[in-house]
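Undergrad: This is a predicted model, with the sequence first.
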Amino acid sequence: MTYCPMGDVWSQYGKAGMDIGHLYCEIDHILFEAFGMKLERPYCIAKGDKICKFNLKML
């Protein structure tokens, strides 16, 4: 993904906002696991990367 609306919201609060946003993004791992998938995200906008990359594997 190259755009994240939540990233826009978090960025309005500076570094502290992005740190909280990155924690918020961690819930994605739990959500995908509930659907039988493992998420690896090497790039995350809330972590300061230009993109979010989602690598999914079936459990």
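TA: Arrived safely, thanks for sending.
Undergrad: going forward, measure contacts and count neighbours with C-alpha atoms only.
TA: Fine.
Undergrad: remind me, longest helix of this protein?
TA: helix 14-25 (DSSP state H).
Undergrad: what about versus this one:
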Amino acid sequence: MKKKLVIELIVYIVIVVIGIIMLFMYEPEEVDIVLPKDFQIEQKGGVNDAFVPIE
């Protein structure tokens, strides 16, 4: 192998190893979600949907 290809291969290996280490070390922060008391979840196609045919 040429010297340039070996150096490039080593750089790519280092980048992959750092990426794998960061993947396992990452811990996301907990986020509290505050919903209003009158918040309601409706199914898709509920009462408020309207369908207007295109003529």
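TA: Received, thanks. Remember, predicted model here, so these are calculated numbers, not experimental data.
Undergrad: Tell me how the two chains score on TM-score.
TA: The pair, once superposed, lands on a TM-score of 0.33 when counted by TM-score structural alignment, normalised by the length of structure 2; 28 aligned residues with a Cα RMSD of 2.7 Å.
Undergrad: sorry, back to before: following the longest helix of structure 1, which helix or strand comes up?
TA: The C-terminal neighbour of helix 14-25 of structure 1 among helices and strands, as given by DSSP states H and E, is helix 27-34.
Undergrad: buried set for that next one?
TA: Neighbour counts over helix 27-34 of structure 1 (16 or more other Cα atoms under 10 Å) mark 28, 33 as buried.
Undergrad: Counting by contacts, list what it packs against.
TA: strand 37-43 (3 or more Cα pairs under 8 Å, 6 or more residues apart in numbering; DSSP states H and E).
Undergrad: Which strands or helices does the strand it packs on pack on?
TA: For strand 37-43 of structure 1, the elements it packs on are helix 27-34, strand 53-58, judged by 3+ Cα pairs under 8 Å, 6+ apart.
Undergrad: would you list these in TSV and tack on distance to residue 11 of structure 1?
TA: Converted to TSV, those look like this (distance: least, Cα to Cα, whole Å):
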stretch	distance to residue 11 of structure 1
helix 27-34	19
strand 53-58	19
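Undergrad: separation between residue 25 of structure 1 and residue 57 of structure 1?
TA: 18 Å (Cα to Cα, to the nearest Å).
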